[in-house]
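> Need the 3D shape of this:
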Amino acid sequence: MRIGVLALQGAVTEHIASIEKTGAQGLPIKRVEELDGVDGLIIPGGESTTIGKLMRKYGFIEAIRAFADQGKPIFGTCAGMIVLAKRIAGDEAGHLELMDITVARNAFGRQRESFECDLEIKGIADPVRAVFIRAPLIEEVGPDIEVLTLYKDEIVTARQGHLLACSFHPELTDDYRLHQYFADMVEDSMTANL
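I've put the predicted structure just below:
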C-alpha cells in the first residue's frame, strides 16, 4: 500500500514518517503523474491560499478531483482540510470543493494561540494527542458527513466516505493512530476496487 503526501508545502516528512509507522509506504507527491502510483493521498497543513495557488499552477486541482472520483481516499489536515472543503466561510472560493463542509480559517486564533490536547475520535479506542496551530474548524456539514470529533462543541474531525479531514496536525506527535485510521480507509478502498 502506497500513500502519497502532497509535497507543495507543509510537514511532508513528518506525515511520511507517520504513514510508515502504519506499515504503508509514504511517498512525496511533487508532480501530477505521481498520483498514479499511490492508493491514498494526504494534503498536509501549511497556508491554504498558497497551497491552492500552487495546486492550480502545477495542475493538481483537476488531477486530485479525478483521484477522488476513482474512490481513492484523501486526508486533509489543518490547511489541507480547508483545501478539501466545498465552502470556506466568508464566501471565499473553495479549492478542491470535494468535501461537503464549510470551514472557518484560523478559527482558534493566531500562531501564539496554538495548543495541544487529547481528543476522543470516533473509531479510535483511546484519546489521540492533537496539535492545533492557527487551526481551522468545520462550521457546517452536509448530510453525508460523519462527525468524528468535537472540541468544545466545535467539529474538528470529520469523514465523508473516502474523504477524511481534521483541524489539527496529527503528524506532529508520536501518535500515529489517525494515520492508521486513514491507512485502514485506503486498504478498504483497495479491497473494494479489486
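> rest of the way, CA atoms for contacts and neighbours
OK.
> can you map out the strands along this structure?
With DSSP state E as the criterion, the chain has strands at 2-6, 25-29, 40-43, 74-77, 85-88, 99-104, 115-119, 128-132, 137-141, 146-151, 154-160, 163-166.
> buried stuff in the second one?
In this case it means strand 25-29. 26-29 (16 or more other C-alpha atoms under 10 Å).
> Now do it: which elements does it pack against?
If contacts are counted by 3 or more C-alpha pairs under 8 Å, 6 or more residues apart in numbering; DSSP states H and E, strand 25-29 sits against strand 2-6, helix 12-21.
> which one of those has the most crowded surroundings?
strand 2-6 (a mean of 26; mean count of other C-alpha atoms under 10 Å).
> gap between that one and the chain center?
11 Å (C-alpha atoms, centre = their mean, to the nearest Å).
> who's in contact with that strand?
Under the criterion C-alpha atoms under 8 Å, 6 or more residues apart in numbering, residues 12, 15-16, 19, 24-30, 35, 37-44, 183 lie in contact with strand 2-6.
> what do you get for stretch 157-167?
Residues contacting stretch 157-167 (C-alpha under 8 Å, 6+ apart): 71-81, 84, 99-100, 121, 132, 135-138, 144-150, 156, 182, 185, 189.
> Mind listing what's buried along it?
Neighbour-count burial for stretch 157-167 [16+ other C-alpha under 10 Å]: 157-160, 162-167.
> Kindly report the same for stretch 60-77.
The neighbour-count check on stretch 60-77 (16+ other C-alpha under 10 Å) flags 60-61, 63-64, 67-68, 71-77 as buried.
> Here is a second sequence; please produce its structure as well for comparison:
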Amino acid sequence: MPPTVGVLGLQGGVREHRELLEHLGARVTLVRAPSDLAGPDGLRVDALVLPGGESSTIDKLLRLFDLFEPLRVAIAGGLPTLGTCAGLVLLAREVVDPAPGQRSLQVLDVTVQRNALGPQVDSAETTLATPLGAVRVAFIRAPIVTRLGPGVDVVGTHAGRVVGARAGGVTGLSFHPELTGEPAFHSELISATGIPPRGRRLVPQVRI
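You can find the predicted model right below:
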C-alpha cells in the first residue's frame, strides 16, 4: 500500500493539497474527527498536512470537533507533518498577534506573526531558494517567523524574513506550494514516512 497522508479537512485549501499528494502517489484521507487520525490500533495516517485558511477559525473547529489534543499528541509524538500558511500558525509555539482566545498546537518551537506580508490584494507568486532547490510558491496573507527556537532550521526566506522552518519531521511554511503545483515539500513529507509511493497524475496548478 502507498503511504496514507491525512489532510486536516475542516477549513481552507484542502482540495489543492489532496490533488498534489495524490499526484505524488500517496493515498489521502481527510481528517475531520479523532477517529480519522487514530484508532484502537494506533495512528491511521503516516503523515499529516495542515492546510492554509483562517488560523483562528481552524483552531475553533479543532476544539469543537475534539481534534485539538489528538493532533497535538500525534505531531509531538513524531508524526511527519507539513503546515502551510495558517498551518504554520497552528504549529507554532507562540503567536504574537492571536485573535481573541486563539490557541496553537505548540509543536514547532517558533514565534509567528499572522498576516505579516500584507493583505490578500498583495498576494503574489515568487521563486524561493530552499534546501530542496528553487521552488515556485504563492503568498496569500502570509505569516512570518519572528523567532526560531533551538534546533529549528530555516527552510525559506523572502525579503529578508523567515518564511519556512523545520524541526525534526515538522515543517511549517508561510507560503502555498500546493497552489502552484510545486511538489518538493510534499514529496519530502511522503519520503519521511519511509513508504514508497505509487502512481502519478498531472500536477495541479491554481493561479492566484
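> Superposed, what's their TM-score?
For this chain pair, the superposition-based TM-score is 0.91 by TM-score structural alignment, normalised by the length of structure 1; 186 aligned residues with a C-alpha RMSD of 1.4 Å.
> Residue 177 of structure 1 is nearest to which of the strands of structure 1?
Proximity to residue 177 of structure 1 (C-alpha to C-alpha) singles out strand 128-132 among those, at 7.4 Å.
> What span of structure 2 is the closest one aligned with?
Under TM-score structural alignment, strand 128-132 of structure 1 corresponds to residues 135-139 of structure 2.
> Now find how far off-centre that stretch is within its chain.
Worked out by C-alpha atoms, centre = their mean, stretch 135-139 of structure 2 lies 14 Å from the chain centre.
> Can you state the mean residue-to-residue distance of that stretch versus structure 1?
Following superposition, stretch 135-139 of structure 2 is found to deviate from structure 1 by 0.6 Å on average (mean C-alpha distance after the TM-score superposition for structure 1).
> Which residues outside that stretch are in contact with it?
Contacts of stretch 135-139 of structure 2 (C-alpha under 8 Å, 6+ apart): 117, 123-129, 174-180, 182, 184, 208.
> In structure 2, what stretch matches stretch 58-69 of structure 1?
Stretch 58-69 of structure 1 maps onto residues 65-76 of structure 2, going by TM-score structural alignment.
> quick one: the nearest residue to residue 44 of structure 2 once chain neighbours are set aside from residue 115 of structure 2, how far?
The shortest distance from residue 44 of structure 2 to any non-neighbouring residue, by C-alpha to C-alpha, 6 or more residues apart in numbering, is to residue 38 (4.9 Å). Applying C-alpha to C-alpha, to the nearest Å, the value for residue 38 of structure 2 to residue 115 of structure 2 is 32 Å.
> Also residue 43 of structure 2?
On the measure of C-alpha to C-alpha, residue 43 of structure 2 and residue 115 of structure 2 end up 33 Å apart.
> same deal with residue 130 of structure 2?
Distance from residue 130 of structure 2 to residue 115 of structure 2, by C-alpha to C-alpha: 22 Å.
> The residue most central in space within structure 2: what's it in contact with?
Nearest to the geometric centre of structure 2 sits residue 83, at 1.3 Å (C-alpha atoms, centre = their mean). Residue 83 of structure 2 makes contacts with 49-52, 90-91, 171-173, as judged by C-alpha under 8 Å, 6+ apart.
> go on, residue 126 of structure 2?
Contacts for residue 126 of structure 2 (C-alpha under 8 Å, 6+ apart) come out as 136-139.
> Run a quick neighbour tally on residue 46 of structure 2.
The tally of other residues near residue 46 of structure 2 (other C-alpha atoms under 10 Å) stands at 22.
> And it, what's its match in structure 1?
Residue 46 of structure 2 maps onto residue 39 in structure 1, by TM-score structural alignment.
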